[in-house]
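Undergrad: model this:
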Amino acid sequence: MNNMFIKVCSLSPRIELGRPMANVKLILKEIKKLETKNPHFIVLPELCVTGYSCGDLFFQDYLLNENDKAIKYFLNNNDYNGIIILGAVYVHRNNIFNCAYVIYKDQVLGIVPKTYLPNNKEYYEARQFASGAVLGDEVIKVDNYNTTFGRQLFYEQSKDVTFGVEICEDMWAPISPATYLTMAGAELIFNLSASNEVLDKDDTRRYIIKSFTQRNKCAYVYASSGRFESTQDTVYSNHCIISSLGNIVNESTLFDNDTVTLLGDIDLGQIKYLKRKDATNREALKLYFDNVLSSSINCAFTDDNFTFESPVSRTPFIPEDNHKEAYKKILNIQVASLARRITHVNVKNVLLGLSGGLDSTLALIVLYKTFEYLNMDKEGIKLITMPGPGTSERTLRNAVNLAKGFGLDIETIEITEIVKKELELLKHDMNNKDITYENTQARMRTSILFKKANQLNGIVLGTGDLSELALGWCTFNGDHMSNYSVNSGLPKTLIRFMVEAFLQYEENVNEILIETLTDILNTPISPELSGKDQKTEDIIGKYEIHDFIMYRFLIAGDSEDRIDYLLHHAFPELSKEDRKYYLKTFFHRFFSQQFKRSVLPDGPKVLSISLSPRSDWRMPSDIKYID
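TA: Here you go, the predicted model:
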């Protein structure tokens, strides 16, 4: 199976300025060291064969001849089973071009010349080099073999990846060559650079690359030369960056005293999925597909010994860093959305059924913050707890203490007797704790909330989350229904994160809240409908695993086989049978429960995906999952 991950390497080697043969020998040694990691692609800095800072020596036959000899030596001695992108000069029609050689073993797949030549301040490239913009579609000879010369797309068949190349200044242009390449279908861009270092330039460089990969739905691998270039007037920092879809996958430190080897794994499957979904990308493909040369190669890559450079995250919805900032941003989205709904319907009262569980706890935090944001009287926060036959003392106590911790009143409405009467009307045995028994309780709570909202001229705040919506773990027209569902954009793992973050980052959290929230976080998740020992994760499995599957399915568009592959790496404790169970459970429930999502109450989108039938997820309710 093609696992749809591409291992890339940004390699910034020690060089000896003006000594091409010595440089390619050193580069070959560094590449040899990478055979245990087996990156599919290795990109090196701009003009790394000669060194970038040779000045007018680029005009001289001796340096140009040495460059050609070094390239020939490299081709004759390169047995690495991967694509190497090497910076060197190429002379064509008496013009010198600053180029990227795209190499597989002894074959030059194509040569890409630099388009934009910086010619101001410390840079005078137009003095020595010609721009690739003057070229048409060219076929040239390198070491007696024909190859393409010019801006072009490359396609590697075994990994099903389309890639392109640009060089240093090209990236800084208003419309870079890589922009056209990605619009024509490139999923991966390589940049060979010799970018000097001045104060804060690394921040700008990083921002440009991250922004490019976000806008163009691609990955970008950047390799810049280091301090071994001339420092006559400027210094180079060997900055290497790997970015994908707006994120930094890996990045080097600056001014390393030796060769820099930076590795990273690119999720090609996710890139392809997002490109397929992007209507703007499809329009661009129509315009630019025919405007570049294309070359194809089959490197016969296999994934038999593939290892990830970083562990596969078990909780991909949770940000890896900047937790406080993420907490504030998520909370602000929820608060702003609820504030708009409250002001639109012009009510002073919002009703919340408080169960003592995670979801209603976060809903209360959002509701409290919204009333603060709107400067509303907090007497309008109407909390109701409705213990029934399956309610535990622990959750009831936590619901009451939670209200107390926020300084709010809470009304208790016991539903056990009402439920008994309803079941008697249905001639249903109270000892038969089936779906009717459970759903009667859930719908009774919702019915009470809506009736109370009518009584108080208020609205009912929903508490259900994205994980419950994906799995259909809610009662149709019970907890499934509300006037506004403030948690519907957050999966269960992120709900837990938000409650933990409230404890960690909010100021002046009193002792009652600290104790109560800590206990809520430690309480097993349960609907408490069939008995006090009922645990959701004993029935459907762990939310952490279902959230992982949901992330891979909705955000990366993965097949079951690929999700199974990633589950194996993220949750090695799961057996093959366990993984199969989770996948079957998730997909069976996801397909069969679409009817609940088709009539979903309004609620804010928080992440890049949601399950709203009005926006992100449109799927028929009567489609079957193929096992």
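Undergrad: contacts, neighbours, all on C-alpha from now
TA: OK.
Undergrad: quick one: the helices in the stretch 251-400 of the chain?
TA: With helices called from DSSP state H, counting those that start in this stretch, the stretch 251-400 of the chain shows them at 268-277, 279-288, 323-345, 358-373, 393-405.
Undergrad: contacts only, for the closest residue to residue 466 other than its chain neighbours.
TA: Nearest residue to residue 466, sequence neighbours excluded (CA to CA, 6 or more residues apart in numbering): residue 491, at 4.5 Å. When contacts are counted by CA atoms under 8 Å, 6 or more residues apart in numbering, residue 491 touches 317, 465-468, 547.
Undergrad: those residues in helices, which ones?
TA: Judged by DSSP state H, the contacts of residue 491 include 466-468, 547 as members of helices.
Undergrad: dump the helices of the stretch 251-400 of the chain into a markdown table; add mean neighbour count and distance to residue 500 as well.
TA: Formatted as a markdown table, these follow (neighbours: other CA atoms under 10 Å; distance: least, CA to CA, whole Å):
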| stretch | mean neighbour count | distance to residue 500 |
| --- | --- | --- |
| helix 268-277 | 19 | 30 |
| helix 279-288 | 14 | 38 |
| helix 323-345 | 17 | 10 |
| helix 358-373 | 21 | 10 |
| helix 393-405 | 20 | 15 |
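Undergrad: do you know which of those helices lies nearest residue 569?
TA: Among these, the nearest to residue 569 by CA to CA is helix 268-277 (16.4 Å).
Undergrad: want to put them side by side, so please do this one too:
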Amino acid sequence: MRITLAQLNPVVGDVEGNVERLINVLKKAQDADADLVVLSELFISGYPPQDLLERKWFIRNVEKGIEEVVKASSFFPDLGIIFGAPLYSYKDTGRGLYNAALFIHRGLINLIQPKSLLPTYDVFDEARYFDPAPEIKTIPFKGEVIGISICEDAWSLPELWQRQFYNLDPINILVHKGATILINISASPFTIGKEEVRFKMIQNHTKKYKIPFIFVNQVGANDELIFDGRSMAIDREGMPIDVLPPFEESIKTIDTSEKGSLENYKPLEEIESVYKALVLGVRDYFKKCGFKKAVIGLSGGIDSSMVACIAVEAIGKENVLGVTMPGPFSSKGSVEDSKELAENLGIEFKIIPISEVYESYLKTLKDSFLGREADTTEENIQARIRGNILMALSNKFGYLVLTTGNKSELAVGYCTLYGDMSGGLAVISDVPKTMVYKLAEYINRIRKIIPEAIIKKPPSAELKPNQLDQDTLPPYEVLDPILYYYIEEGFSKEEIIDKGYKSEVVEWVLNAVNRNEYKRRQAPLGLKVTTKAFGLGRRMPIAAKF
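TA: Alright, predicted model coming up:
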């Protein structure tokens, strides 16, 4: 069977636009002599639609969109169409909605197959909105029997999980109901290393059941989630017939009778995948939210340099403004390095000194602070002055402020609320500091964009004389693994100490993470690239003792 894999970038809520995107694909599939065209999970609504699903008017819009697809299918009588949409269950009990796959052919909806396995871990909260499928069905089509599953339905494999989440295996049921081709429509977000896990998961199904497997994943970014695509067709022996490119739209027609080869699949290197994910995350956030230009505070450090590089790649150098704001403790090198970076990137660059504003603050607060020694209060004033300047530029010119804090700093609260945390999108808030350096190497692999001085200088906030990050924090080579074990793996203090880390260091890190939850709750939305980011997928109490 000839099947067109349509790896597209839907916009959440834009039912009319998503339907138009779908219908435009039909002509391309017909021209490729396809029997079937497949699009991603919840394509009509975009994924994730979140509480839009609780709005009746929105579901009515989805129903109208489906009607348009049904009408359009009449003009393509030789083409079957599979895509995802939220649909009413018309049951008296339950949530009242299905996350459904629809099979449309010649002006009729031939099959509605709801999703069976509804994930409720990390960023997923599907049981909040949907009911599970009451039944799993197959459908005969052009001499084959099509078995359709939706994203999580294919992940019920014991070898993938430390704990088995489900007592149901939809893929196994489809096979036992006679499926000769398995099709999975997905909205599977990117995290580091997930691409290869997906590939092995699909390989396992094909090798086990000796049936071709078609996987069509959403691409693009919606809020903090980034979807890498990587749709694929795998033959009955587990070999890839074709794997679509990551982080970009792609439409490809394959024949399930073709024999695959491992030469057709090469996973991205980890750092390249993170870089491309962040670029896509920034690009789509700007495009889908209607922003045109970004403003970034350039400190002369590696984090702000990294964000500037990503922004230029995402929205173009003509749409990025870099601002350096030297204060009383800024080094001459910080200004010069920021200027060199801006020149290398070709972006607009401004220098706005803050020393006079800072002195004005101290003068204003002199009587109130009488008898008190200078401490982090005075340091934070400088950070907040800079934050206010960036927000003023944002307000005046409509730029979006991109914050530049990394995951290591955000985790332990080494950042200033209403200061360097001010902004609209936290680009690298899920990137540990040690990974930021690896990303810098990747960016500089062809030519020096980030100056060597920025990469080599010891990290410093430059908010007091001779300040270095390591005066306050453990070395990042120690801090980042501890954070990984605590945040991503969920290890206890004792379990982390057993990994060989000093007990006093581990205790300090864990206490810092816990007491700064209130800060992170007020941080701007951040792009997710690891298995556990600060955002939708991590819900920790603030007023608590543990």
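Undergrad: could I get the TM-score for this pair?
TA: The TM-score (TM-score structural alignment, normalised by the length of the second structure) is 0.51; 302 aligned residues with a CA RMSD of 3.3 Å.
Undergrad: identify the residue of the second structure aligned to the residue nearest to residue 466 of the first structure.
TA: Residue 491 of the first structure maps onto residue 432 in the second structure, with residues paired by TM-score structural alignment.
Undergrad: swap in residue 534 of the first structure?
TA: Under the alignment (TM-score structural alignment), residue 534 of the first structure pairs with residue 467 of the second structure.
Undergrad: need the nearest residue in space to the counterpart of residue 329 of the second structure in the first structure, chain neighbours excluded.
TA: Taking TM-score structural alignment for the superposition, residue 329 of the second structure sits opposite residue 390 in the first structure. Using CA to CA, 6+ apart and skipping the chain neighbours, the partner closest in space to residue 390 of the first structure is residue 531 (4.3 Å).
Undergrad: quick one: secondary structure of that neighbour?
TA: coil (DSSP: H, G, I helix; E, B strand; the rest coil).
Undergrad: from the contacts of residue 491 of the first structure, which is closest to residue 509 of the first structure?
TA: Minimum distance to residue 509 of the first structure across those is 24.7 Å, recorded for residue 465 (CA to CA).
Undergrad: still on that earlier bit, any chance of the helices of the stretch 251-400 of the first structure in JSON lines, plus distance to residue 205 of the first structure?
TA: Formatted as JSON lines, the helices of the stretch 251-400 of the first structure follow (distance: least, CA to CA, whole Å):
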{"stretch": "helix 268-277", "distance to residue 205 of the first structure": "22"}
{"stretch": "helix 279-288", "distance to residue 205 of the first structure": "24"}
{"stretch": "helix 323-345", "distance to residue 205 of the first structure": "23"}
{"stretch": "helix 358-373", "distance to residue 205 of the first structure": "38"}
{"stretch": "helix 393-405", "distance to residue 205 of the first structure": "48"}
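Undergrad: in the first structure, what range does stretch 504-514 of the second structure match?
TA: Using TM-score structural alignment, stretch 504-514 of the second structure lines up with residues 581-591 of the first structure.
Undergrad: and for the second structure, the residue most distant from the center?
TA: Taking CA atoms, centre = their mean, the residue of the second structure most remote from its mean C-alpha position is residue 371, at 48.3 Å.
Undergrad: that residue: what secondary structure?
TA: Assigned with three-state DSSP, residue 371 of the second structure falls in the coil class.
Undergrad: how near is the residue mapped onto residue 543 of the second structure from the first structure to residue 585 of the first structure?
TA: In the first structure, the residue paired with residue 543 of the second structure is residue 622, using TM-score structural alignment. For residue 622 of the first structure, the distance to residue 585 of the first structure (CA to CA, to the nearest Å) stands at 18 Å.
Undergrad: give me the more crowded residue out of those two.
TA: Using other CA atoms under 10 Å, the more surrounded residue of residue 622 of the first structure and residue 585 is residue 585, with 15 against 11.
Undergrad: for the more buried one, which non-adjacent residue is closest in space?
TA: residue 540 (7.3 Å).
Undergrad: cool, and residue 526 of the second structure?
TA: In space, residue 526 of the second structure is closest to residue 426, 4.4 Å off (CA to CA, 6+ apart).
Undergrad: surely the one you found and residue 410 touch.
TA: No: between residue 426 of the second structure and residue 410 there is no contact under CA atoms under 8 Å: 10.3 Å.
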